[in-house]
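A.B. asks: From the sequence below, what's the structure:
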Amino acid sequence: MLAGRKTLLIVTGGIAAFKAIDLIRLIKKAGGEVQPILTQSAQEFVTPLTAGTLAGNAALSELFDLTRESEIGHIELVRDADLVVVAPCTANFMAKMAHGLADDLASTAILARDKHVIVAPAMNVKMWEAAPTQRNLATLIDDGMQIVGPDDGEMACGEFGPGRMAEPDTIFAAIEDYFQATDDTLPLAGKRILVTSGATREPLDPVRYLTNASSGKQGTAIAAALRAAGADVEFITGVAEVPPPNGVNVTNITTAQDMYDAVHEALPCDVAIFCAAVSDWRPRQAGTEKIKKKGDGEAPSLEMVLNPDILKSVAALDPSERPELVIGFAAETENVIEHAKAKRERKGCDWLLANDVSAGTGTFGGDSNSIIFFDDQGHEVWPRMSKQEVGMALTDRIASALNSQK
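C.D. replies: Predicted coordinates:
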């Protein structure tokens, strides 16, 4: 996947710089090319000889290298690369990137970039949590940079918390995902696909809420399979037991109304897949204070109202705005085929994937799923398979449907 792809790897000064060596090895093993740039501080932890030898390209550090600058070297570096990765990225270098400073080769290359940038922050937990760092982080995200990590864990200084650089294999996975998604030979390259996932929560009062047992595993597996097939994925997720896949654009929501708003804001798209377990109802009025027991032991009554129907609202859009494929999910506990068929007709979606989530099936929260697939031709029963396999099977069917319309 990385054959013929060139990564410009900027290593900044921090104890995590030693992990950059493993990252170089992973990229090279996958057939990719690496051009290292080491800041002056990085060279306190990793020598240019070590990085350059493993990369097969001399590690660079000097902005005013007369040989390279005769060819406008700092511009040539980023134009020649397919991707820029900063790992580790210190708090100081984050600040430089956020404010457009360019006082060395690394920061000048970033300012002159015309390529995607993946940033792997690494710093003390207090530095990471500091308000200026968080402001700089928000700026980098707004500028379109992709952030990987940091992880929670013990620091070299002995403190514990977020700030550890993501492991090299995690950063490498993000690099692979990026190149995979930009490969125009992949079946869903150039397609924008929206996926909802996870569970919504409807507040009853400041400490209680209505929700369900969805783990988010199926929606996450679908998004990962779509990304692997080259799609640009908008991933709108409620509460989930698993993290979002690498390389997707994530929007976190809490309530059904939040999800409705996020979905319509994310349109237009080529395909919309509604895998989230959305609460059908919410309290008409959530309490502003914790609801207390009554003295007589009587339970409080709650007046419920319907939440907006996200799937139906998208399926009913004007053809000029409606996705080519609108795909729903139906979690049923009885009469699965009958109820799912009626739901598809009621919602107006093109496809519907139904599953039995009754007690004992292990579907909610489990790693496998049994799907009954509905479309205009009727329904078909898929064999029980892992949720990753369901994601790949659905992705293959989507690719076939979209490509058949060309």
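A.B. asks: drop to CA atoms for contacts and neighbour counts, all remaining ones
C.D. replies: OK.
A.B. asks: which residues in the stretch 51-200 of the chain form helices?
C.D. replies: 66-69, 73-80, 91-99, 105-111, 125-129, 131-142, 168-181 (DSSP state H, counting those that start in this stretch).
A.B. asks: I figured V250 hits T237, correct?
C.D. replies: Yes: at 7.3 Å, V250 and T237 qualify as touching, with contact defined as Cα atoms under 8 Å.
A.B. asks: The two: who's more crowded?
C.D. replies: With neighbours defined as other Cα atoms under 10 Å, V250 and T237 compare such that T237 has more, 27 against 15.
A.B. asks: Apart from its chain neighbours, what residue comes closest to that one?
C.D. replies: Nearest residue to T237, sequence neighbours excluded (Cα to Cα, 6 or more residues apart in numbering): S197, at 4.7 Å.
A.B. asks: Name all residues that make contact with that neighbour.
C.D. replies: Neighbour list for S197: 216, 218-220, 235-238, 240, 274-277 [criterion: Cα atoms under 8 Å, 6 or more residues apart in numbering].
A.B. asks: Report the two members of the residues you listed separated by the largest distance.
C.D. replies: The span of the contacts of S197, defined through Cα to Cα, is set by A240 and F274 at 14.9 Å.
A.B. asks: this one as well, want them side by side:
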Amino acid sequence: MNGKRILLGVSGSISAYKSALLVRLLVKAGADVQVIMTESAQEFITPLTLATLSKRPVLSAFVNDKNGSWNNHVELGLWADLLIIAPASAHTLSRCAHGFCDDLLSAVYLSAKCPVFFAPAMDLDMYRHATTVENLHRLESFGNHIIRAAHGELASGLVGEGRLAEPEDIMHVLTDYFTQDAQTRVLAGKQVLVTAGPTQEAIDPVRFISNHSSGKMGYAIARTFAQAGAHVTLVSGPTGLPVPHPTVRRVDVRSARDMFEASQDAFVNSEIIILSAAVADYTPVHVAAQKIKKKEPQFSLELTKTTDIAATLGSQKRPGQWLMGFALETNNERENALKKLHTKQLDWIVLNSLRDQGAGFGHDTNKITVIDKDEEIHEFALKTKDDVARDLVNLIAKKLSA
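C.D. replies: So this is what the prediction gives:
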């Protein structure tokens, strides 16, 4: 943290008193801290306290009342190495998620060129409310980082999630981020191909065969590579997810054949290939031109194998190309994963088990085991998919650095 320029946004929450402890820890670690407070935050902790600890005047308005000087939100956004809003109230989360900038803090957020972290704090029911959950997802989809609220006793007397993460825990997250950033510098400028989401295999004009993949894991991986400075092509099956990062080039596909052809095109110039998509193994031999009517009590569908993308690209892999595949298993997990690793000539296989709670399709979390071609095993705990993506990217960066 030494020498890092940190913008600390403080919004209206009873937990704003913890921002004083966070400022102290940041300054002690050698960071240059500029505090920006919302008007409501000043009802919970005084600007004088935070100004004294940060050794800088606290900013809260576009115009300084004392001397009429302009607090330039654009310059502040360019100055910072990192912006963290802690505590981030429900109101501030909503304002940032939807682009309102009627105060200095939200204007600085919209101007920020640096990584942005939100540490929410609010009462249990507010934190669980669908609008807050949606706003947090929306902010994450923009490439921001969320430091989840902690579980414990709240100011209301309720017990549950909603407490601001402890300042020491926030410091660990920020320190880890800058450490990881240094580790992943080797990825800057690398050409990366990521596949994500499901495929849809048409039966007729209105029906298809598919699976439960949401695409969240692949999109998190694409975003993490892009944040590390890589040039990312994301070949995506049908999902409801936005482009994960402004620099990511997304290629939308539907069927397994579409995904194979798009992946083959991008593979030629790619140095790192991450095949996280859940591609259909079989597709109908015949696709009806008209909707199939329900007539007979039984209906048979003839299927044929699709092209194995991982095996095909593995056989074409050149020196200097690195290939990571995924294996979602329900039984004999490691045995099946090792077989895929070697037969498809992968450098890594990422194993998920549907027997692990919170892993697999449909979750915002994942639990993985990574096995490399030398059969070295890397096990990871259950984490958010963004954190899993960082683990995978760091693993690849470490290999490339070596």
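A.B. asks: what's the TM between chain one and chain two?
C.D. replies: Scored against TM-score structural alignment, normalised by the length of structure 2, the superposed chains reach a TM-score of 0.57; 360 aligned residues with a Cα RMSD of 6.5 Å.
A.B. asks: Just give the closest residue to L303 of structure 2, not the sequence neighbours.
C.D. replies: Sequence neighbours aside, P284 is the residue nearest to L303 of structure 2 in space, at 4.4 Å (criterion: Cα to Cα, 6+ apart).
A.B. asks: and what of A88 of structure 2?
C.D. replies: Excluding the flanking residues, the one nearest A88 of structure 2 by Cα to Cα, 6+ apart is P120, at 4.4 Å.
A.B. asks: now the one you found: how far from S111 of structure 2?
C.D. replies: Remark: distance between P120 of structure 2 and S111 of structure 2 (Cα to Cα, to the nearest Å) = 20 Å.
A.B. asks: who's more crowded, these two?
C.D. replies: P120 (28 against 15).
A.B. asks: so who does the more buried one touch?
C.D. replies: Residues near P120 of structure 2 by Cα under 8 Å, 6+ apart: 86-90, 93, 146-149, 162-164.
A.B. asks: Strands of the stretch 251-400 of structure 1, residue ranges please.
C.D. replies: 271-274, 281-283, 304-306, 325-332, 351-356, 368-369, 372-375, 378-381, 385-386 (DSSP state E, counting those that start in this stretch).
A.B. asks: Select, out of those, the one closest to A51 of structure 1.
C.D. replies: Counting by Cα to Cα, and looking across all of the strands of the stretch 251-400 of structure 1, nearest comes strand 385-386 at 40.6 Å.
A.B. asks: The closest one vs structure 2, average offset?
C.D. replies: Aligned to structure 2 and superposed, strand 385-386 of structure 1 gives a mean residue distance of 4.5 Å (mean Cα distance after the TM-score superposition for structure 1).
A.B. asks: Please name every helix or strand in contact with that strand.
C.D. replies: Judged by 3 or more Cα pairs under 8 Å, 6 or more residues apart in numbering; DSSP states H and E, the packing partners of strand 385-386 of structure 1 are strand 368-369.
A.B. asks: how close does the strand it packs on sit to structure 2?
C.D. replies: When structure 2 is overlaid, strand 368-369 of structure 1 sits 5.6 Å from its aligned residues on average, using mean Cα distance after the TM-score superposition for structure 1.
A.B. asks: just checking, what packs against that strand?
C.D. replies: Other helices and strands packing on strand 368-369 of structure 1, by 3+ Cα pairs under 8 Å, 6+ apart, are strand 385-386, helix 387-404.
A.B. asks: Next, format these as CSV and append mean neighbour count and distance to D270 of structure 1.
C.D. replies: Formatted as CSV, these follow (neighbours: other Cα atoms under 10 Å; distance: least, Cα to Cα, whole Å):
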stretch, mean neighbour count, distance to D270 of structure 1
strand 385-386, 15, 26
helix 387-404, 17, 9
